[in-house]
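> What would the 3D arrangement of this be:
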Amino acid sequence: MDAIYTAVATANGREGRAVSSDGQVDLPLAFPAALGGDGRGTNPEQLFAAGYAACFASALGAVGRQEKIDVKDVSVTAEVSIGKEEDGGFGLAVVLRVELPDHLQGEAGDALLKKAHATCPYSKATRGNIAVEVVAE
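Just a heads-up that it's a prediction; the model follows:
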């Protein structure tokens, strides 16, 4: 890969801070209440959800431009779950909920989502590693 941009961020655990090298991200981190924390900060799952939603929406835009399909009213919500796996470790699962306008309901929307999922860098990175479900709404 010929990198055209590299994001750099530093974190010191789930209870601390996450800071990007350019200072645009500077967030307190905390375990969510569901994992025994006080929830007084963001967590890696929220950051991943925000990044995946934005990346998938961007991929939809790129596919829409290629296909000459208006996707300006499309929105993406990523639900990132963390849970225990059979081996005793933790794993992630993602549901991408894509709100499609009326003109993209049915086969046209499904085809668009399939192409976006094939090209989105986050989808490529997770493919075969974690369960990702794409749902048209």
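
> switch to C-alpha atoms for all contacts and neighbour counts from now on
OK.

> Now for the residue nearest to the spatial centre of the chain: which residues touch it?
The C-alpha lying nearest the average C-alpha coordinate of the chain belongs to residue 52 (C-alpha atoms, centre = their mean; 1.7 Å). Going by C-alpha atoms under 8 Å, 6 or more residues apart in numbering, residue 52 touches 78, 122.

> Please generate a structure for the following sequence too, so the two can be compared:
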Amino acid sequence: MSALYTAIVTASGREGRAVSSDGLLDLTLAPPAELGGDGKGTNPEQLFAAGYAACFASALSLVARHRKIDVSHASVTAEVGLAGAAGGRFGLQVTLRVELPDELHGDQGNALVEAAHQVCPYSNATRGNIPVELVVE
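Down below sits the predicted model:
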């Protein structure tokens, strides 16, 4: 598979900076207060949540467009949790909350969200690696 685009970001750890090669992304990183940090910067889980939410929303729009369904008022919220695992390891867990227009609730909305989950690159990268819960709201 050939890359259509490659993002390049350099980071120095959970406390420091993350800077993209084009300079458009330049963030202060800090652990959240819940993990003993000062919370005065963003963290990797927030960045992953932003990327996953945006990507999933795009996948949803693509699937809906092919089915001639309007999802222009839909939104996706990604909740990314950092969890401890056996042996001192860490893992992620994700809940994707997809807010659809009322007329798309039920089977049609569930089918759209599931189809987007099959298309989304983040979903394909995480499938089988971390738990991802899909919630239609």
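
> gap between the residue nearest to the centre of structure 1 and residue 105 of structure 1?
22 Å (C-alpha to C-alpha, to the nearest Å).

> swap in residue 8 of structure 1?
For residue 8 of structure 1, the distance to residue 105 of structure 1 under the criterion C-alpha to C-alpha works out to 38 Å.

> more neighbours, these two?
For residue 8 of structure 1 versus residue 105, the count of surrounding residues by other C-alpha atoms under 10 Å is larger for residue 105: 13 against 9.

> Residue in structure 2 paired with the more buried one?
For residue 105 of structure 1, the equivalent position in structure 2 is taken to be residue 105, counting by TM-score structural alignment.

> That match reaches residue 136, doesn't it?
Yes: judged on C-alpha atoms under 8 Å, residue 105 of structure 2 makes contact with residue 136 at a distance of 7.4 Å.

> re the thing from before, please tell me how far the residue nearest to the centre of structure 1 sits from residue 125 of structure 1.
For residue 52 of structure 1, the distance to residue 125 of structure 1 equals 10 Å [C-alpha to C-alpha].

> Residue 48 of structure 1 in helix, strand or coil?
The local conformation at residue 48 of structure 1, judged by DSSP: H, G, I helix; E, B strand; the rest coil, is helix.

> how about the nearest residue to it, chain neighbours excluded?
residue 80 (7.4 Å; C-alpha to C-alpha, 6 or more residues apart in numbering).

> Which secondary structure element is home to that neighbour?
strand 75-84 (DSSP states H and E).

> Show me what that strand is packed up against.
Packing partners of strand 75-84 of structure 1 (3 or more C-alpha pairs under 8 Å, 6 or more residues apart in numbering; DSSP states H and E): helix 44-67, strand 90-99.

> and the angle for it with helix 44-67?
Strand 75-84 of structure 1 and helix 44-67 meet at an angle of 140 degrees, taking axes from the mean of the first three to the mean of the last three C-alpha atoms, to 10 degrees as the criterion.

> follow-up on the earlier one: wait, the residue nearest to residue 48 of structure 1 touches residue 44, no?
No: the criterion here is C-alpha under 8 Å, and residue 80 of structure 1 misses it with residue 44 at 9.6 Å.
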